[in-house]
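Student: got a predicted structure here, sequence first:
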Amino acid sequence: MSLKFSVLASGSTGNAIYIETPSQRLLVDAGLSGKKIEKLAGEISLDLHSLDGILVSHEHSDHIKGAGILARRYSLPLYANEKTWQAMETLIGAVPEEQKFLWANEKLQTFGDMDIESFSVSHDAADPMFFSFMYEGKKLTILTDTGYVSERMLGAAEEADVLIFESNHDVGMLRMGRYPWNVKRRILGDEGHVSNEDAGMALADIVRRKKADVYLAHLSKDNNMKDLARMTVQQTLEMEGVAAGEDYRLFDTDPDRPTVLREV
């Protein structure tokens, strides 16, 4: 009787996260091809026929690429807020009306045996949001795709046992990299993505209050590396007086390999 999860894929090439309780099985985003998500699900022995729905955070391709395909193939309910539905409807193909549901931003709802809170993030999408999942005193928060971490976001992540948290880029790599300046400016802006250093600063505010397992997520393929992200976040946390092992544990995610299905 527990809350379980696996980050099926995370990165600039596609994102999908699996959440499970005794009575509910949900996918958060489906940003890879249907075939790829099926393969990743199989690696954790997940039968997609058993899913109860897909929650969509926002309409960018790396979060919705397979959403319509999976909804049609497995007759799955698809949940998104109104502005996200308007932005993604023509991108995911026709979905039967009876499978389309609104999930308002900034709202706490009960979904089976789970409470799920949606909260706004700062990203260049129509109305982006992420989620905290709560079951039997355990909490998991997903927070990626934001240009900065606000007090509201920190509040949504407070008391989480597991954080799936954006550590998108190394600022030096991004500034020196091959991206055109307008793309660099977007990533560095308030509606872009959180850097390794900023992830560490935000995490310090959360994990000093309660120990958590932190999964560094949505790493840029071109402007980050797992070892660098982990090292920078850990060094930043240490500078803030937060100790590895005592206050938090760090874990990696991958763009094409799921994390082990584990209990919160």
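Tutor: The structure has been received and is ready for your questions.
Student: from here on, just use CA atoms for contacts and neighbour counts.
Tutor: OK.
Student: could you pull out the helices for the stretch 101-250 of the chain?
Tutor: Counting by DSSP state H, counting those that start in this stretch, the stretch 101-250 of the chain has helices at residues 151-157, 171-176, 181-188, 196-207, 226-239.
Student: could you give me the buried positions within the shortest one?
Tutor: Buried residues in helix 171-176, counting neighbours by 16 or more other Cα atoms under 10 Å, are found at Val171, Leu174.
Student: winner for burial among the helices of the stretch 101-250 of the chain?
Tutor: helix 196-207 (a mean of 23; mean count of other Cα atoms under 10 Å).
Student: name the helices or strands packed onto that one?
Tutor: For helix 196-207, the packing partners by 3 or more Cα pairs under 8 Å, 6 or more residues apart in numbering; DSSP states H and E come out as helix 151-157, helix 226-239.
Student: not counting sequence-adjacent ones, nearest residue to the residue nearest the centre of the chain?
Tutor: The centroid of the chain falls nearest to Ile142 when counting by Cα atoms, centre = their mean (4.5 Å). Closest residue to Ile142 apart from its sequence neighbours, by Cα to Cα, 6 or more residues apart in numbering: Ile164 at 4.7 Å.
Student: picking that back up, looking at the helices of the stretch 101-250 of the chain, which is closest to Lys65?
Tutor: Checking those against Lys65 by Cα to Cα gives helix 181-188 as the closest, at 20.7 Å.
Student: contacts for stretch 199-214 next, please.
Tutor: With Cα atoms under 8 Å, 6 or more residues apart in numbering as the test, stretch 199-214 has contacts from 149, 154, 157-167, 232-234, 236-237, 240, 242, 246-251.
Student: give me the distance between it and the centre of its chain.
Tutor: 16 Å (Cα atoms, centre = their mean, to the nearest Å).
Student: stretch 213-227 now?
Tutor: 12 Å.
Student: quick one, strands of the stretch 1-150 of the chain?
Tutor: Secondary structure of the stretch 1-150 of the chain by DSSP state E, counting those that start in this stretch: the strands cover 4-9, 16-20, 25-28, 53-55, 78-80, 100-102, 108-111, 114-120, 129-135, 138-143.
Student: this is the other structure I want to compare:
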Amino acid sequence: MKYSVLASGSTGNALYIETDQVRLLVDAGLSGKQLEQHLRSIGVDPKTLTAILISHEHIDHVKGLGVFARRYNIPVYMNEATWSALPSSVGAINEACRNVLESGAVLEIGDLKIETFEVSHDAAEPIGFRFQRGNESLALVTDLGYVSRRIIDRVSGVDALIFESNHDVNMLRMGSYPWNVKRRILSDVGHLSNEDAGEALAEILAGNGEQVSLAHLSQENNLMELAHMTVRQFLEEADLNVGRDVHLWETYPDRPTPLRSVKATGRS
């Protein structure tokens, strides 16, 4: 299994995953043109996509969905509540391409097993994903206000993890956002802080060489260096060595990460 975070942040989110049999786009929060450019930059022809999965209906996750689905006639999967809540700007999607994937369900496409789980966010029915191919696994956990015990149980043991580290609490509190926006971000249906991310990752990771991509960073209320430093501190306090036991990767709002292989970690 290989993956690339095509874009991550409030301006747009998309993840690409491929196996020998499947090519998936998870969320489509860029314009159709940007999605094409980002896919082609990692050597992927958009016409070869197998399916699109959607985590929730916010525009930074569905901006290019309609254009892309119509242009390439790609099957689209999301839960019924998210289908109903899609913004009108997405436009019509061919009925033959519409598929309902209920929260908590398991979907198999080719050689890829996809497990879904609920997350806490101010959307209709937001979900996270765990992808499994043989003994290789990857999970996507972003856009959530807190990490529940159920989520920790679902993603523990994965080889690669795209995990939200949205904001630094002090930067957010001192920043220019209106208070109602700050309150929403800090709430249980908002976004994870660097500290929240570090605390959760210290519990999730076993130190078997897992790959962690810190995602959905706020461009106004965070810095990549600060997110990495904060998470690293939590991991080191849990006796996890970054660079040996765990690998921390960056994600970007305006360009894809390299296409990386998910390598099955050693199990303790």
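Tutor: Good, I have the coordinates. These numbers were taken from a predicted model, which means no experiment stands behind them.
Student: need the TM-score from the superposition.
Tutor: Overlay of the two chains. TM-score (TM-score structural alignment, normalised by the length of structure 1): 0.97; 262 aligned residues with a Cα RMSD of 1.0 Å.
Student: re earlier: in JSON lines: the strands of the stretch 1-150 of structure 1, plus distance to Arg186 of structure 1.
Tutor: Shown next, in JSON lines, are these (distance: least, Cα to Cα, whole Å):
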{"stretch": "strand 4-9", "distance to Arg186 of structure 1": "23"}
{"stretch": "strand 16-20", "distance to Arg186 of structure 1": "23"}
{"stretch": "strand 25-28", "distance to Arg186 of structure 1": "24"}
{"stretch": "strand 53-55", "distance to Arg186 of structure 1": "25"}
{"stretch": "strand 78-80", "distance to Arg186 of structure 1": "24"}
{"stretch": "strand 100-102", "distance to Arg186 of structure 1": "29"}
{"stretch": "strand 108-111", "distance to Arg186 of structure 1": "31"}
{"stretch": "strand 114-120", "distance to Arg186 of structure 1": "19"}
{"stretch": "strand 129-135", "distance to Arg186 of structure 1": "18"}
{"stretch": "strand 138-143", "distance to Arg186 of structure 1": "19"}
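Student: nearest to Lys226 of structure 1, of the ones you listed?
Tutor: Nearest to Lys226 of structure 1, of all the strands of the stretch 1-150 of structure 1, is strand 4-9, at 14.0 Å by Cα to Cα.
Student: need the contact partners of the closest one.
Tutor: Contacts of strand 4-9 of structure 1 (Cα under 8 Å, 6+ apart): 15-21, 37, 40-41, 253-264.
Student: over to stretch 151-158 of structure 1?
Tutor: Residues outside stretch 151-158 of structure 1 that contact it (Cα under 8 Å, 6+ apart): Glu117, Phe119, Ser120, Val121, Ser132, Thr141, Leu143, Leu163, Ala202, Asp205, Ile206, Arg209.
Student: gap between the alignment partner in structure 2 of the second one and Asn208 of structure 2?
Tutor: Using TM-score structural alignment as the criterion, the counterpart of Phe119 of structure 1 in structure 2 is Phe117. If you measure Phe117 of structure 2 against Asn208 of structure 2 using Cα to Cα, to the nearest Å, the figure is 24 Å.
Student: repeat that for Pro256 of structure 2.
Tutor: Pro256 of structure 2 sits 25 Å away from Asn208 of structure 2, taking Cα to Cα as the criterion.
Student: what do you get for Leu53 of structure 2?
Tutor: Distance of Leu53 of structure 2 to Asn208 of structure 2, given as Cα to Cα: 29 Å.
Student: got it, and Asp254 of structure 2?
Tutor: According to Cα to Cα, Asp254 of structure 2 stands 30 Å off from Asn208 of structure 2.
Student: the two: which has the busier surroundings?
Tutor: Shown here are Asp254 of structure 2 and Asn208; by other Cα atoms under 10 Å, Asn208 has more neighbours (19 against 16).
Student: measure that one to Arg130 of structure 2 for me?
Tutor: Distance, Asn208 of structure 2 to Arg130 of structure 2, using Cα to Cα: 18 Å.
Student: hmm, back to that, so can I have a markdown table of the helices and strands packed on helix 196-207 of structure 1 showing distance to Glu191 of structure 1?
Tutor: Formatted as a markdown table, these follow (distance: least, Cα to Cα, whole Å):
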| stretch | distance to Glu191 of structure 1 |
| --- | --- |
| helix 151-157 | 14 |
| helix 226-239 | 20 |
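Student: what residue of structure 1 takes the place of Thr142 of structure 2?
Tutor: Under TM-score structural alignment, Thr142 of structure 2 pairs with Thr144 in structure 1.
Student: I figured that match hits Tyr215, correct?
Tutor: No: using Cα atoms under 8 Å, Thr144 of structure 1 is not in contact with Tyr215, being 10.9 Å away.
Student: ok, Asp52 of structure 1 touching Arg25?
Tutor: Yes: when contacts are counted by Cα under 8 Å, Asp52 of structure 1 is listed as touching Arg25 (5.4 Å).
Student: good, we can wrap up now.
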